[in-house]
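>>> with the sequence up front, the predicted model follows.
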Amino acid sequence: MGRKFGYARISSDQGQDLASQRMKLEELGAMVVFSDIGNGSTLVGRDGLDSLLKLLEPGDEVISLHPDRIGRDTADLLTVGKRIVERKAVLRIHDPQIVFDGSDFMGEVLLTLFGMVGSIEKHFIKARQRRGIEAAKAKGIYKGRPPSIDPVRVRELHQQGMGPTAIAKNLKIARASVYRALAA
């Protein structure tokens, strides 16, 4: 019999808490719970999930409370599910009950279905967000996200002889952002 691992994710630590997910996953038998804080619309930057997937051995089980904790679209859900099965382990989702071990076509159908539901939900969230932003702009309340890059500092470093790659590393920003700041 393999080991049972839990996977929990919250979108942000602003008003959300991993503790309730951890507790439920432990009740379901998870000996260790891996977790991430971040947007569910991408698998990029999910260090907890990456660590969990690397640790899996044949016979292990990954438990998640809901499909959207793993991914908010079909491609991500199936990618994670298949990576688990490649390790000869099993993905078990608690609610709704889905077991994906690669041997049952219905497991893949259910992951696909709930991935589609997640995609639809993500679409509606973005649409509501856009409507809210437009309403706030109309009232003069919304000014946009504050700049995360200081173009003056980018130009200063460039004038000191620092190249774009070095500036990007120094300021912990993307090199493309450096080029945009220099071109502005």
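Yep, that arrived.
>>> from here on, contacts and neighbour counts on C-alpha atoms
Will do.
>>> got the contact list for the spatially most central residue of the chain?
For the chain, the residue nearest the mean C-alpha position is Gly40 (3.6 Å; Cα atoms, centre = their mean). Counting by Cα atoms under 8 Å, 6 or more residues apart in numbering, Gly40 touches 9, 11, 68-72.
>>> helix, strand or coil: sort out it for me.
Here Gly40 is recorded as coil under DSSP: H, G, I helix; E, B strand; the rest coil.
>>> equivalent analysis for the one 10 residues further on, please.
For Asp50, the secondary structure call by three-state DSSP comes out as helix.
>>> and it, how far from Tyr7?
11 Å (Cα to Cα, to the nearest Å).
>>> okay, the two: which has more neighbours?
Higher neighbour count among Asp50 and Tyr7: Tyr7, with 24 against 15, using other Cα atoms under 10 Å.
>>> that one should be in a helix, yeah?
No: Tyr7: not assigned to a helix; according to three-state DSSP it is strand.
>>> ok, and here's another one to check against it:
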Amino acid sequence: MRLAYIRVSTVEQNTDRQVIEADKTFTDKVSGANTNRPALKQLKDHVRSGDIVICHDISRLARNLLDLKELITFFTGKGVSVQFIKEAMTFSSDKSNPMNELMLNLLGAVYQFERDIMKQRQAEGIAIAKKKGVYVGRNTSMRLKSSIIESYKSGTSQRNIARDLETSLSNVQRVIKAHKNKASYDL
């Protein structure tokens, strides 16, 4: 069975550039910083020997070398092949291609480096903005805010709202607090 794994970093991003022909698709809209992702967990539970897991590129499966190697080892250990379209690489349990192993290590390290540099630049920018007094934190989209408020009004717990909307608990708490403050101000 051909199983596609698609990942983007946020709910607002779309997956259009990662269209993959497959029998079943697993899609995450969360950071690739770790492997604690709902669709990835479902994929790991679903795979069977002889399946092929297909990803658009290596960075969609993992953004650090350790996680990447552990996932490849997990899948190939179950008799599952892993194919990356962009890099034109396939990994299977036979490990007959040492060049692929080398390229996996090189590209995995490059993607990890890229993410680390991005996080460093982001932290530098935030520090500068805070110094200037213009940093207000991440802006939650209006659509996400309204979904949080709607769920909150229907009695859903804050933890379940965060899980269902694939956002952080602190983000849910911040939106609800702002909503409560606005509601009491409007009285």
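Received it, and whenever you're ready, just let me know what you need. Quick caveat, the model's predicted, so the values are computed rather than measured.
>>> overall similarity of the pair, as a TM-score.
The TM-score (TM-score structural alignment, normalised by the length of structure 1) is 0.70; 142 aligned residues with a Cα RMSD of 2.1 Å.
>>> now, which of the contacts of Gly40 of structure 1 sits nearest Val90 of structure 1?
Nearest to Val90 of structure 1 among those is Ile70, at 13.9 Å by Cα to Cα.
>>> that closest one maps to what in structure 2?
Matched to structure 2 by TM-score structural alignment, Ile70 of structure 1 sits across from Leu61.
>>> next, count neighbours for Ala162 of structure 2.
When neighbours are defined as other Cα under 10 Å, Ala162 of structure 2 has 19 of them.
>>> where's Ile167 of structure 1 relative to Arg180 of structure 1, distance?
Distance check for Ile167 of structure 1 against Arg180 of structure 1: by Cα to Cα, it reads 13 Å.
>>> for these two, indicate the residue with more neighbours.
Each of Ile167 of structure 1 and Arg180 has its neighbours counted (other Cα under 10 Å); Ile167 has more, 21 against 11.
>>> does the more buried one touch Arg155 like I think?
No: counting by Cα atoms under 8 Å, Ile167 of structure 1 does not reach Arg155; the two are 9.3 Å apart.
>>> average offset between the longest helix along structure 1 and structure 2?
The single longest helix within structure 1, with elements called by DSSP state H, is helix 105-138. Aligned to structure 2 and superposed, helix 105-138 of structure 1 gives a mean residue distance of 1.3 Å (mean Cα distance after the TM-score superposition for structure 1).
>>> next SSE downstream of that helix?
From helix 105-138 of structure 1 onward toward the C-terminus, using DSSP states H and E, the following helix or strand is helix 151-159.
>>> so which bit of structure 2 is that following helix matched to?
Under TM-score structural alignment, helix 151-159 of structure 1 corresponds to no residues of structure 2.
>>> pull out the buried residues from the helix or strand that that helix is followed by.
Where DSSP H and E defines the elements, the next helix or strand beyond helix 151-159 of structure 1 is helix 164-171. Residues 164, 167-168 are the ones in helix 164-171 of structure 1 that count as buried (16 or more other Cα atoms under 10 Å).
>>> what of stretch 93-104 of structure 2?
Within stretch 93-104 of structure 2, the residues that count as buried by 16+ other Cα under 10 Å are 93, 100, 104.
>>> what of stretch 105-124 of structure 2?
Buried residues in stretch 105-124 of structure 2, counting neighbours by 16+ other Cα under 10 Å, are found at 107-112, 115.
>>> quick revisit: show me what the residue nearest to the centre of structure 1 aligns to in structure 2.
When structure 2 is aligned by TM-score structural alignment, Gly40 of structure 1 is paired with Gly32.
>>> same thing with Asp95 of structure 1?
Matched by TM-score structural alignment, Asp95 of structure 1 corresponds to Lys86 in structure 2.
>>> so what's that match up against?
56-57.
>>> is it correct that it falls within a strand?
No: using three-state DSSP, the secondary structure at Lys86 of structure 2 is coil, not a strand.
>>> thinking the match of Ile70 of structure 1 is in contact with Lys69, fair?
No: in this structure, Leu61 of structure 2 is not within contact of Lys69 by Cα under 8 Å, at 10.3 Å.
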